[in-house]
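Enquirer: Sequence and predicted model, in that order:
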Amino acid sequence: MFDHRLISLLPDLASYIMVVNEGSFTAASKNLGVTPSALSKTITRLESALSVKLFERTTRKLVITQAGQKVYDQSVLMVNAAQQAIEVSQSDHTVPSGTLTVAAPEAFLNSVLQPFITPFLKQYPEIQLKVRALDGNIDLMKMGIDVAFKLTDKPDENLVMKNVGPTNLVLCASPDYIAQYGMPATPQDLTQHDCLYLAETARDNIWDFLKDDEFLTVKVTGRYAVNQSQLRLSGVKEGLGIGIFHDFVIKESLADGSAVQVLADWTIKSNYHGAIALQYAQTKYLPARMRVFIDYVMSVLPQRLSL
């Protein structure tokens, strides 16, 4: 049976979601248009009503409690259901409109997606598009993402997945570098070369290779490490060493001869190769703005990637 006490709790639960997502009362209060003290009182009122402690408060940060996490998870489902109710009420609208938030890895965004953003916005002038460059794991629900592009061999099984196309990793260097230092014949030869890598994690300079049934792991070194693909590509083209790139990043450089492929008969293994997956939450009612974006992407990007 419907509990009428829920009605008074709904705004507080929505405010609670904002605090968790933003990680602080100050940031959340700015988005909600209230003062931090007023928002703190809202959360205190919610804790009293639910008889649970939602946060462990310290002078430096908020830490969500175990009970708070459970409340958050259910509250997000509630807000998403409310959003779907809004979408259903607007389903008869003929013009797709509203805000669409899209996340994509920086390299894919720059090399593949960016040229299609302006044409899409011109075709659908009532849509406001927010694009975020995000690499690695993306929690769509927590981060408020509608659609995410992921470069992975293991798409999230809890999300709807559309395969935009395949992507592989390519090892390359400049012709001048190869002329001066020689072409590596095996992955082990890379230990004698300068290599450019991401330097985001402790394992970024450990590269895995596969050829038939042979699997090799090589720890590389180099004087230049950078986690931005275009900067890394510039370094490779300027002769600073050998680097790994997604095929869509290096394609034009290989075509014009400013870069050459290294160890072409070996496959580079990584969590970031396999498929370009377009993923979004399962829903019975797909908002029109999401539907037209997904249709647009699937109509233009596969051809772009196959060129």
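Expert: Done, it's in.

Enquirer: contacts, neighbours, all on C-alpha from now
Expert: OK.

Enquirer: Please enumerate the strands of the stretch 201-307 of the chain.
Expert: Listed in chain order, the strands of the stretch 201-307 of the chain (DSSP state E, counting those that start in this stretch) span residues 206-211, 214-219, 242-246, 260-261, 267-269, 274-281.

Enquirer: Compare those and give me the one nearest Glu106.
Expert: Each of the strands of the stretch 201-307 of the chain has some distance to Glu106 by CA to CA; the shortest is strand 242-246, at 11.5 Å.

Enquirer: what's that closest one in contact with?
Expert: 167-174, 193-197, 229, 232-233, 236, 273 (CA atoms under 8 Å, 6 or more residues apart in numbering).

Enquirer: buried set for it?
Expert: The neighbour-count check on strand 242-246 (16 or more other CA atoms under 10 Å) flags Ile242, Gly243, Ile244, Phe245, His246 as buried.

Enquirer: okay, those in TSV with distance to Arg291 next?
Expert: Below are the buried residues of strand 242-246 laid out as TSV (distance: CA to CA, whole Å):
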residue	distance to Arg291
Ile242	41
Gly243	37
Ile244	34
Phe245	31
His246	28
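
Enquirer: Which of the contacts of strand 242-246 are buried? Put it as a PyMOL command.
Expert: To isolate the buried members of the contacts of strand 242-246 in PyMOL, using 16+ other CA under 10 Å:
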select buried, resi 167+168+169+170+171+172+173+174+193+194+195+196+197+229+232+233+236+273
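
Enquirer: quick one: which of the contacts of strand 242-246 sit in helices?
Expert: Applying DSSP state H to the contacts of strand 242-246, the entries found in helices are Ser229, Arg232, Leu233, Val236.

Enquirer: among those, which two are most distant?
Expert: Greatest spatial distance in those: Ser229 and Val236, 10.5 Å, computed using CA to CA.

Enquirer: and the comparison structure, right after this:
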Amino acid sequence: MSRLQDLEVFVQVVESGNFAKAAAQLQLNPSAVSRRISNLEDHLGVRLFNRTTRSLSLTEVGKRYFNRCLNILGDIEEAEQEARQHSDEPQGLLQVSCSTFFAYQVILSRLTEFLNQHPQVRLKLVLTDDVVDVVAEGVDVAIRIGELADSSLIARRLVSNRRIVCAAPAYLERHGIPMTPDDLAQHNCLVLSAYKTTLNQWRFKDGSGYREMSVQGNFEVNSGNALYKALLAGVGISRVATALVTCDLQSGRLIRLLEDYEDDTDGGIYAVFPSDRYLLPKVRVFVEFLVNTLSQQ
């Protein structure tokens, strides 16, 4: 028997409480189990069990060795499960957290295609503009826009992204076009309240570096999708993620403003998932779906 099998026999004896029950579970002779434990103790040079005619208990060394063996066998089982999962068809419940705006702009338009390609996946979208606790909420994938805070999450960059200032033609026809960031003081700027703060600090670049400006307007909302609808309707000027309004800019529904002063920081759009969960097939195919969809946009 291999060293790994020795560990399995040892753990089974501990969990069964005696050699006979362990032998039955392992489909071995009790004498073979006893011999394996004796050989293991000889190899280690320590006594793992205190034996009497009526009882069997672990020594102090045996207790520590048992805990380490549990970890080793657990890691092996998880590695085998991961390997099997990667060869399996994507399946099961896939819980995804993202903003309503991202869902409408990216996911919903191609949802039928994704589900038809992966009929054994059940997709549950959790739409919120707040940052959810991925681990506590049992989320498989969360979509994050902008810089990521340091965390234990694994992040997969989906696409480059910058925030730009834009407005609908109808608004600009009524109020004119701002030529510098300072001109925004004379305009109606739409504000998104999300992530437990109000995003009314807009960052610009000028000859001396970067500066932030506090903007104001008569419309504030905690939904990115509602802000987007108000922007298209010509309510005011807003600062939005480039990757999510590319089609609007190309069609002329939105006009890009203050390009010479744009903050060129690439915040990116990311898919994040817990680091203690290996990449299941359902997660892998969904991330690939996001990459393909965003690259086409």
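Expert: All right, it came through fine. Because the structure is a prediction, the values reported are computed rather than measured.

Enquirer: among the strands of the stretch 201-307 of the first structure, which is nearest Gln114 of the first structure?
Expert: strand 274-281 (15.3 Å).

Enquirer: Tell me the residues of the second structure aligned with that closest one.
Expert: Residues 267-274 of the second structure are matched to strand 274-281 of the first structure when aligned by TM-score structural alignment.

Enquirer: Stretch 114-124 of the first structure now?
Expert: Going by TM-score structural alignment: stretch 114-124 of the first structure matches residues 108-118.

Enquirer: Measure how far the matching stretch is from the centre of its chain, please.
Expert: 20 Å (CA atoms, centre = their mean, to the nearest Å).

Enquirer: again, but for stretch 271-278 of the second structure
Expert: 5 Å.

Enquirer: contacts for it?
Expert: Applying CA under 8 Å, 6+ apart, the external contacts of stretch 271-278 of the second structure come out as 82, 134-135, 139-144, 152-158, 287.

Enquirer: Which of the residues you listed fall in strands?
Expert: Counting by DSSP state E, the contacts of stretch 271-278 of the second structure place Val141, Ala142, Ile143, Arg144, Ile154, Ala155, Arg156, Arg157, Leu158 in strands.

Enquirer: hang on, the first one packs against Lys124?
Expert: Meaning Val141 of the second structure. No - in this structure Val141 of the second structure lies outside contact range of Lys124 using CA atoms under 8 Å: 10.6 Å.

Enquirer: Thr100 of the second structure is in contact with Thr128, isn't it?
Expert: Yes - the pair Thr100 of the second structure / Thr128 is scored as a contact, 6.3 Å apart, by CA under 8 Å.

Enquirer: Need the overlap of contacts for the two.
Expert: Ser223.

Enquirer: Which position in the first structure pairs with Ser99 of the second structure?
Expert: Ser99 of the second structure maps onto Pro105 in the first structure, by TM-score structural alignment.

Enquirer: give the contact list for its match.
Expert: Per CA under 8 Å, 6+ apart, neighbours of Pro105 of the first structure: Ala133, Leu134, Asp135, Gly136, Phe149, Lys150, Leu151.

Enquirer: out of those residues, which is most surrounded?
Expert: Lys150 (29 neighbours; other CA atoms under 10 Å).

Enquirer: Asp182 of the second structure matches what in the first structure?
Expert: Aligned partner of Asp182 of the second structure by TM-score structural alignment: Gln188.

Enquirer: Could you dump the ones in strands among the contacts of stretch 271-278 of the second structure into TSV with distance to Leu279 of the second structure added?
Expert: What follows is those, written out as TSV (distance: CA to CA, whole Å):
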residue	distance to Leu279 of the second structure
Val141	10
Ala142	14
Ile143	16
Arg144	18
Ile154	10
Ala155	12
Arg156	11
Arg157	15
Leu158	16
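
Enquirer: Mark which of these are buried, thanks.
Expert: Here, 16+ other CA under 10 Å leaves Val141, Ala142, Ile143, Arg144, Ala155, Leu158 buried among those.

Enquirer: What separation do you get for the last one and Leu290 of the second structure?
Expert: This points to Leu158 of the second structure. 7 Å (CA to CA, to the nearest Å).

Enquirer: Which residue lies nearest the spatial centre of the first structure?
Expert: Leu134 (3.9 Å; CA atoms, centre = their mean).

Enquirer: the strands in the stretch 1-150 of the first structure, which residues?
Expert: Counting by DSSP E, counting those that start in this stretch, the strands of the stretch 1-150 of the first structure are 55-57, 62-64, 98-104, 127-133, 147-152.

Enquirer: any idea which of the ones you listed is most buried?
Expert: Highest mean neighbour count of those: strand 147-152, a mean of 24 (counted as mean count of other CA atoms under 10 Å).

Enquirer: That one maps to which residues in the second structure?
Expert: Matched against the second structure by TM-score structural alignment, strand 147-152 of the first structure falls on residues 141-146.
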